[in-house]
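A.B. asks: With the input below, show me the fold.
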Amino acid sequence: MPDSQENTPFQTPTQDEIVELTKMHIGALESSNDDLVWIAAGMSHVLLTIIGRKSGVERKTPLPYWRDTTGQRIVVASFAGAEKNPSWFHNLADKVANPTIVVRERDFVYQSDAEVLDGDDYVSTWAALTTDRPFYNNYQAKTTRRIPLIRLPEPQQS
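C.D. replies: Model (predicted):
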């Protein structure tokens, strides 16, 4: 598991680079279980499969995740501090199109009822996240929107 990133500098890609890197990253994630692919820039990644809310087309999005104090995966809709939320977030937040999403981490795949955080849960999670990954504060400073946090809970075992 990756170490804390509290003191690790992070090179933020441009929005154009994000789009191109995403395409390459999807192909790599789908063809390998190697650490070099699933841990990028010191961060573990998941591959989300989300249905487009307008198109109905399956979309895949690789994202770094962080674990909250309960061990749940948290992804951040930062889009490197862009003024608008990334498209994947709008699709994920549409519960008609996506009552659940598919989360993949290497060979582990599950259906998740993704939760967009708000209130005290958002505040405490953001504080813990940015203590570990302070570059997210830089992204927040670049935009007027509140950067969404999404919890990806695993199904409960019965």
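A.B. asks: CA atoms for contacts and neighbours, from now on please.
C.D. replies: OK.
A.B. asks: Without its sequence neighbours, what residue ends up closest to residue 9?
C.D. replies: residue 135 (8.0 Å; C-alpha to C-alpha, 6 or more residues apart in numbering).
A.B. asks: Could you pull out the helices in the chain for me?
C.D. replies: Counting by DSSP state H, residue ranges of the helices within the chain are 15-31, 35-38, 87-93, 119-132, 135-141.
A.B. asks: want to try CSV for these, with mean neighbour count and distance to residue 112 as columns?
C.D. replies: Below are those laid out as CSV (neighbours: other C-alpha atoms under 10 Å; distance: least, C-alpha to C-alpha, whole Å):
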stretch, mean neighbour count, distance to residue 112
helix 15-31, 13, 19
helix 35-38, 16, 19
helix 87-93, 18, 11
helix 119-132, 15, 18
helix 135-141, 17, 24
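A.B. asks: please give me the structure for this one as well, since I'd like to look at both together:
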Amino acid sequence: MSTPGYQAPDLVLVGPEHVRRYRETDGEVGYEWNGVRILLLTTTGRRTGEPRTSALIFAQDGDDYLVVASQGGAPQHPNWYHNLLATPEAEIQVRAERLTVRATTATEAEKPRLWEIVTKVWPNYDTYQSRTRRPIPVVVLSPV
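C.D. replies: Next up is the predicted model:
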């Protein structure tokens, strides 16, 4: 079924392969994906304590990086979001630059403004929200 305004992404580079290629090339491969910019987010696994890395679309709001816990509109939040709730300190890689960040979830008051920023970058977020009953969080990653 097609949703108006939805653009199916090219999924040639996804998951662990995306992370591996991004790291190996400092983002020469993987920073740009389907016309958007990607960062690598490394969280601490809430059960294992092990580092877990995800390649995520991002937007910026001043010095802050914005990522969206959409999981394509799945009924549950992505694991990386649960990891950030347990341990908000994380690392991001943007091209070759690595930064320590602290994650916060946008409040109800902040979210409309930030949602507008992220949907300008990736309009599919509106489609993802229509696929699920859960409110999709916008996560603010602030450099520390």
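A.B. asks: Let me see the TM-score of these two.
C.D. replies: The TM-score (TM-score structural alignment, normalised by the length of the second structure) is 0.86; 140 aligned residues with a C-alpha RMSD of 2.2 Å.
A.B. asks: sorry, back to before: among the helices of the first structure, which is nearest residue 53 of the first structure?
C.D. replies: Proximity to residue 53 of the first structure, assessed across the helices of the first structure by C-alpha to C-alpha, is greatest for helix 87-93 (5.2 Å).
A.B. asks: sorry, back to before: determine which of the helices of the first structure approaches residue 54 of the first structure most closely.
C.D. replies: helix 87-93 (8.4 Å).
A.B. asks: mean offset of that closest one relative to the second structure (after superposition)
C.D. replies: Compared with the second structure after fitting, helix 87-93 of the first structure has a mean deviation of 0.7 Å; criterion: mean C-alpha distance after the TM-score superposition for the first structure.
A.B. asks: Of all the helices of the first structure, which one comes closest to residue 50 of the first structure?
C.D. replies: Among these, the nearest to residue 50 of the first structure by C-alpha to C-alpha is helix 87-93 (6.3 Å).
A.B. asks: In the second structure, which residue range corresponds to the closest one?
C.D. replies: Aligned by TM-score structural alignment, helix 87-93 of the first structure falls on residues 79-85 of the second structure.
A.B. asks: Outside of that stretch itself, which residues are in contact with it?
C.D. replies: 43, 44, 45, 46, 52, 54, 69, 90, 103 (C-alpha atoms under 8 Å, 6 or more residues apart in numbering).
A.B. asks: Neighbour-wise, give me the winner out of those residues.
C.D. replies: Highest neighbour count within those, by other C-alpha atoms under 10 Å: residue 43, with 25 neighbours.
A.B. asks: Which residue in the first structure aligns with that one?
C.D. replies: Match for residue 43 of the second structure (TM-score structural alignment): residue 50.
A.B. asks: Distance check, its match against residue 104 of the first structure.
C.D. replies: 12 Å (C-alpha to C-alpha, to the nearest Å).
A.B. asks: Which strand in the first structure has the most residues?
C.D. replies: Ordering each strand of the first structure by length in residues (DSSP state E) puts strand 43-51 first.
A.B. asks: which other helices and strands contact that one?
C.D. replies: helix 35-38, strand 58-64, helix 87-93, strand 101-105 (3 or more C-alpha pairs under 8 Å, 6 or more residues apart in numbering; DSSP states H and E).
A.B. asks: Excluding covalently adjacent residues, which one is nearest to residue 82 of the first structure?
C.D. replies: Nearest non-adjacent residue to residue 82 of the first structure, counting by C-alpha to C-alpha, 6+ apart: residue 143, 6.2 Å away.
A.B. asks: Roughly how far does the most centrally placed residue in the first structure sit from residue 48 of the first structure?
C.D. replies: Closest to where the C-alpha atoms of the first structure average out (C-alpha atoms, centre = their mean) is residue 75, at 3.0 Å. Distance, residue 75 of the first structure to residue 48 of the first structure, by C-alpha to C-alpha: 10 Å.
A.B. asks: Pull the contacting residues for residue 92 of the second structure.
C.D. replies: For residue 92 of the second structure, the contact set (C-alpha under 8 Å, 6+ apart) comprises 39, 40, 41, 42, 98, 99, 100, 101.
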